[in-house]
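In: Here's my sequence, what's the structure:
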Amino acid sequence: MHSLKELYKVGIGPSSSHTLGPQKIAKRIRKEYPEATRFEVALHGSLALTGKGHLTDKVMRDTFAPRPCTFTFNADRLPYHPNGMIVNVYQDDKLLNSIEAYSIGGGAILFKGEFERGLKEYYPHNSMEEILTFCEHNALSLYDYVKRYEEDDIEEYLMMILETMLACVDAGLKAEGVIQGRLKMKKVANDMYHQALNIHTPMRRSRLMIASYAYAVAEENADGHRIVTAPTCGASGVVPAVLYHAYHNLHMSKQDLVEALAIGGLFGNCVKYNATISGADGGCQAEIGTACAMASAMVAWIHELNNNLIAYAAEMGLEHNFGLTCDPVGGYVQIPCIERNAYAALCAMDAGLLAGELGYLRKNKISFDQAVRVLKATGKDLNDAYKETSLGGLAKEYHVEND
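Out: Presented below is the predicted three-dimensional model:
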């Protein structure tokens, strides 16, 4: 598996696959062709169908500026992934190159010819069963395992990721107004947080606060602000909500939360390596489902559960998101995406609790790896209308013009 640095990335919203990835593609092409005078971009598949709402054309046009860039939108998909594009690079009227590139989820990109080569492998094990067995034989915690195989500066990197997440929650809790786009969605994280402060029932207050933290990040993401892919932009509010709660309400240290990030990232990596974290490829189960699994593992670790029970919590977080569709209304990462982040954060809190209680009563019969395989199979079976195309589900039921 790849480094956690390939999973947790700082970028701008609203979409890691439709904004962050295309921006990286444009930056790379611009750097490789400094003599270019203009660009023509043909977006395909999901990039074409929801690119406008996800700001794909805007971010690429801004990246190529001041050189002009024109776009065409084609519903057919290219061979390797639903998020594909062809960029024609020109110097005046001379075509310098026609480049086929893909944004494969979580901000990761690949150009044609790179799929066989891939990224550097850091971990010798590619399944959670292999990892758990290795840890048991060597008396390692899951965090010890990450430290053994990652780069030497992984703690510093994860501390930067944590600080960025906490700052994003802070920014979202202060933000007011309306999120960009035709939906005219009012930002509610600030109001939700202050409602929570006035609630005297401890459990209700705590859960509403966690929801407000998730809303804060998801609203920041939808407005195109700075977030962390965890594992994607569209699911970026789940993990920070849990960590912000642990830091501000449970008073855990930042070093402890760095360890939680590493452990959650390990489960996210397993999904990314063995299935997909791309909504265009596997539906929202691949994004929110993975984020919920990661956050569930973190909550289990916070509850001081052992490696196997942490895996149980992650499996639970993933399993109960099977079949979740990616159907953004109007192509915006707003409905149902923002609300879904808060719901998944609360589910993660429950999964961490249940794993601790159930795990000591009976052995879980479904492994995390089995859940990942089911996610992958379910993603393949999902109709394309439910995979970030805005052709089905809520996107078909509710039209922006209704407002």
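In: Only C-alpha atoms from now on, for both contacts and neighbour counts.
Out: Fine.
In: how far away is E116 from Y80?
Out: Distance of E116 to Y80, given as Cα to Cα, to the nearest Å: 11 Å.
In: Please identify which of the two sits among more neighbours.
Out: Y80 (15 against 7; other Cα atoms under 10 Å).
In: give me every residue that touches that one.
Out: Counting by Cα atoms under 8 Å, 6 or more residues apart in numbering, Y80 makes contact with Y102.
In: and the gap between the most centrally placed residue in the chain and Y215?
Out: Computing the C-alpha centroid of the chain and ranking residues by Cα atoms, centre = their mean puts T232 first, at 1.6 Å. The gap separating T232 from Y215 is 15 Å, by Cα to Cα.
In: and what of M159?
Out: 22 Å.
In: the more surrounded of the two?
Out: A count of neighbours by other Cα under 10 Å puts Y215 above the other of M159 and Y215, at 32 against 17.
In: The more buried one and A342, how far apart?
Out: Per Cα to Cα, Y215 is found 6 Å from A342.
In: ditto for M252
Out: As for M252, its distance to A342 is 21 Å (criterion: Cα to Cα).
In: so how far is H194 from the residue nearest to the centre of the chain?
Out: 28 Å.
In: And E287, by the same measure?
Out: From E287 over to H194 (counting by Cα to Cα), the distance is 29 Å.
In: which of those two has more neighbours?
Out: Higher neighbour count among E287 and H194: E287, with 32 against 14, using other Cα under 10 Å.
In: so who does the spatially closest residue to that one that is not a sequence neighbour touch?
Out: Distances taken as Cα to Cα, 6 or more residues apart in numbering put I277 closest to E287, at 5.2 Å, once the chain neighbours are dropped. I277 is in contact with G105, G106, P231, T232, V271, A286, E287, T290, counting by Cα under 8 Å, 6+ apart.
In: of all those residues, which comes closest to N221?
Out: Lowest distance from N221 to the contacts of I277 (Cα to Cα) belongs to T232, with 10.4 Å.
In: thinking that closest one is in contact with G107, fair?
Out: Yes. Shown here, T232 and G107 form a contact pair, counting by Cα atoms under 8 Å, at 7.3 Å.
In: joint contacts of the two?
Out: Common neighbours of T232 and G107 (criterion: Cα under 8 Å, 6+ apart): S16, S17.
In: what does the biggest strand by length in the chain contact?
Out: If you go by DSSP state E, the chain has its longest strand at strand 94-105. Taking contacts as Cα under 8 Å, 6+ apart, the residues outside strand 94-105 that touch it are 16-18, 21-22, 25, 36, 80-81, 83-90, 109-112, 232, 276-279.
In: Show me those residues that map onto helices.
Out: Counting by DSSP state H, the members of the contacts of strand 94-105 that fall within helices are G21, P22, I25, G279.
In: here's the other one to compare against:
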Amino acid sequence: MDRRDFLKLSVIAPVAGSVLLLPAVAGARGIPAESMGGRPTGLCYQGPPTGIITSTLKDLFKIGPGPSSSHTVAPIRIASNFRATVAALPVEQLAKAERIEVTLFGSLSATGKGHRTDRALLAGLLGQQPETCDTALMDALQDTTQVRTTQIGGQQFRLSGDTIVWDRGDHVFPYANTLMMRLLAGDGTSIFEREYYSTGGGFYTWKGEPPPDRGQPVHRFGSMTELKQVAAATGLPLHQIMLQNEMAIMGVSEQVVNDHLDLVIDTMDRGVTLGLTEEGLLPGPFEFYRKAKRINEKAAADQGGDGFMGELSSYALAVAEGNAAGRLAVTAPTLGSAGTMPAVLYTLNHRLHVPRAAMRQGLMAAGAVGLICKTNASVAGAEMGCQAEIGVASAMAAALLASAMGAPLDVTENAATIALEHHLGMTCDPVGGFVLIPCIERNAFGAVKAYNAWLIAKNEIASQHWEDLDRVIAAMADAGRAMPARLREMGTGGLGVTMVEC
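Out: Just a heads-up that it's a prediction; the model follows:
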């Protein structure tokens, strides 16, 4: 059935609204409201967003210790920023300081212990950086009674479990994951404090943060609609648009960009390889056994599609299990979804034998999808539920696969759109606040859905596909806003309740 035939039908249940085109940007065609019959006025798509994405692939694809980019990578970066800021304070201010206090709000407080948030903050205050974090130290910081000392700006501070204050889940701050860091005098008065926000995917900001001192992108876009317009106007492929923007914003050479992409590829590849060798229990308050190695071995004995699906799933499980154990992984777009893209990348590398240059191109396509999702919705489970983590990861993985296999931009977009659409409404309901149930298996399903989205997108007629990425991102944002807070990483709804016996 083509679009013309579809529009003749007036008895179909409402599924989308009409496109109200913004003056400067013409989005993909939607279904006219009049064909729906009986729809309330105003319930329609207002058109694609406009703007300029100035975040980069290096911002998006960060490396750090698991299990959560919002709860471990961002807190390490935040604590490191606070440490550097305190070290630069005037000597007379520092002389009055006696201790540091960190207060957690939102899901940082509600599920932070299961996510190792307290350990991440202490590690950052002790001078650790995410990319080189000593995971053995992170494990040792589980002992909250142990007191450690650190020098900051010539002053010595004592750090322990008492440094962290677990406040309340509900709050009035502008971001779901908020923390307050304070430098205190002996009488408890605040010498310096800063209100930080962990915004998903290891990104963070703070109240009153000035704009970053960076270059401007060569190609300005804030949505997939605008990105396609750039491609049409310049004749450039997607990866060249992303490469030129990365170089301009970061002020670096193509070689520097490729070096980071190679680091991402190699880190993901190692994560799969190592995870497929490991067995036994993962850390947590209940028995949870690794299964990636067993699934992979069983899949090797299967024939055809069953064997392939088993292997693809095992690759995702391998990285997700390593992330749950606190190993270094890549935010793609988060650590909770760190296994989905590596499963597809490992398949491209070891099964399809795609050249390194093609894998880099795929990463740039995945990055475009991830940055557009983050800009116009979120990649944080605490903001939008698991649709923003596994859903976006699956969309990125589908774009990675399509672009690396040489698909044009419209097919790449369709693959990402299909993958994201079929994760809409997914809640974030970690059991006990640990990235175990249902998080690890969701990575495998995200990878399988990504591969299936690519198969559908490459075999359909691209121009006949109704849904476009911008509309589905808008739907994800709408679903995320409607989702109760207890189903957004608080661990107090869904499986976070039904898996726990009273």
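In: Give the buried residues for the longest strand of structure 1.
Out: Residues of strand 94-105 of structure 1 classed as buried: E100, A101, Y102, S103, I104, G105 (neighbour count, 16 or more other Cα atoms under 10 Å).
In: just curious, which of those residues is nearest to S367 of structure 1?
Out: G105 (24.4 Å).
In: ok, so what distance separates that closest one from E287 of structure 1?
Out: 9 Å.
In: H115 of structure 2 -> structure 1?
Out: Using TM-score structural alignment, the equivalent of H115 of structure 2 in structure 1 is H54.
In: scratch that, A231 of structure 2 is what I was asking about
Out: Per TM-score structural alignment, A231 of structure 2 is aligned with C135.
In: At which residues are the strands of the stretch 201-350 of structure 1 located?
Out: With strands called from DSSP state E, counting those that start in this stretch, the stretch 201-350 of structure 1 shows them at 226-228.
In: re earlier: which of the contacts of strand 94-105 of structure 1 are buried, as a PyMOL select command?
Out: To isolate the buried ones among the contacts of strand 94-105 of structure 1 in PyMOL, judged by 16+ other Cα under 10 Å, type:
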select buried, resi 16+17+18+21+22+25+36+81+83+84+85+86+87+88+89+90+109+110+111+232+276+277+278+279
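In: ok so, going back, of M252 and A342 of structure 1, which one has the most company?
Out: Under the criterion of other Cα under 10 Å, the comparison of M252 of structure 1 against A342 puts A342 first, with 27 against 15.
In: Now do the corresponding residue of structure 2 for the more buried one against E321 of structure 2, distance only.
Out: Under the alignment (TM-score structural alignment), A342 of structure 1 pairs with A444 in structure 2. Taking Cα to Cα as the measure, A444 of structure 2 falls 11 Å from E321 of structure 2.
In: Same check on F105 of structure 2?
Out: Applying Cα to Cα to F105 of structure 2 and E321 of structure 2 gives a distance of 27 Å.
In: Comparing these two, which residue is more hemmed in?
Out: The neighbour count for F105 of structure 2 versus E321, taken as other Cα under 10 Å, is higher for E321 (33 against 24).
In: Surely that one and E441 touch.
Out: No. Counting by Cα under 8 Å, E321 of structure 2 stays clear of E441, with 9.4 Å between them.
In: burial measure for P79 of structure 1, as a count.
Out: Neighbours of P79 of structure 1 (other Cα under 10 Å): 10.
In: Need the counterpart of it in structure 2.
Out: So P79 of structure 1 corresponds to F173, using TM-score structural alignment.
In: returning to that earlier point: can you pull the contacts of the match of H115 of structure 2?
Out: Taking Cα under 8 Å, 6+ apart, we find H54 of structure 1 in contact with P14, S15, H18, T19, G331, Y332, V333.
In: so the fifth one sits right up against S390, yeah?
Out: Yes. G331 of structure 1 sits in contact with S390 when judged by Cα under 8 Å, with a separation of 5.9 Å.
In: so what's the counterpart of the residue nearest to the centre of structure 1 in structure 2 up against?
Out: Using TM-score structural alignment as the criterion, T232 of structure 1 maps onto T334 of structure 2. By Cα under 8 Å, 6+ apart, T334 of structure 2 lies in contact with S68, S69, S70, G200, G201, G202, V379, A380, E389, A393.
In: Determine the residues that are contacts of both of G105 and E287 of structure 1.
Out: T232, I277, S278, G279.
In: now those in TSV, with distance to A395 of structure 1?
Out: Shown next, in TSV, are those (distance: Cα to Cα, whole Å):
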residue	distance to A395 of structure 1
T232	20
I277	21
S278	18
G279	14
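In: Closest one of those to E130 of structure 1?
Out: Using Cα to Cα, those come closest to E130 of structure 1 at I277, 20.8 Å.
In: any idea how far the aligned partner of the closest one in structure 2 lies from E254 of structure 2?
Out: Alignment note (TM-score structural alignment): I277 of structure 1 maps to V379 of structure 2. Distance from V379 of structure 2 to E254 of structure 2, counting by Cα to Cα: 27 Å.
In: and what of L125 of structure 2?
Out: Noted for L125 of structure 2: a distance of 34 Å to E254 of structure 2, by Cα to Cα.
In: quick one on the thing from earlier: distance check, the match of T232 of structure 1 against T498 of structure 2.
Out: The value you get for T334 of structure 2 to T498 of structure 2, if Cα to Cα is used, is 25 Å.
In: how about the nearest residue to L281 of structure 2, chain neighbours excluded?
Out: L281 of structure 2 sits nearest to Y289 (Cα to Cα, 6+ apart), 4.4 Å away.
In: Aligned against structure 1, show me the partner of the one you found.
Out: Here Y289 of structure 2 is matched to K186 in structure 1, going by TM-score structural alignment.
In: can you check I78 of structure 2 too?
Out: I78 of structure 2 maps onto I25 in structure 1, by TM-score structural alignment.
In: Would you confirm that that match contacts G107?
Out: No. In this structure I25 of structure 1 lies outside contact range of G107 using Cα under 8 Å: 10.0 Å.
In: follow-up on the earlier one: Y122 of structure 1: which of the contacts of I277 of structure 1 is nearest?
Out: V271 (15.6 Å).
In: residues near the closest one, how many?
Out: For V271 of structure 1, the neighbour count with other Cα under 10 Å is 30.
In: now do V91 of structure 2
Out: The burial count for V91 of structure 2: 12, using other Cα under 10 Å.
In: One more: E279 of structure 2?
Out: 14.
In: Please tell me I have it right and it contacts F288.
Out: No. Judged on Cα under 8 Å, E279 of structure 2 makes no contact with F288 at a distance of 10.8 Å.
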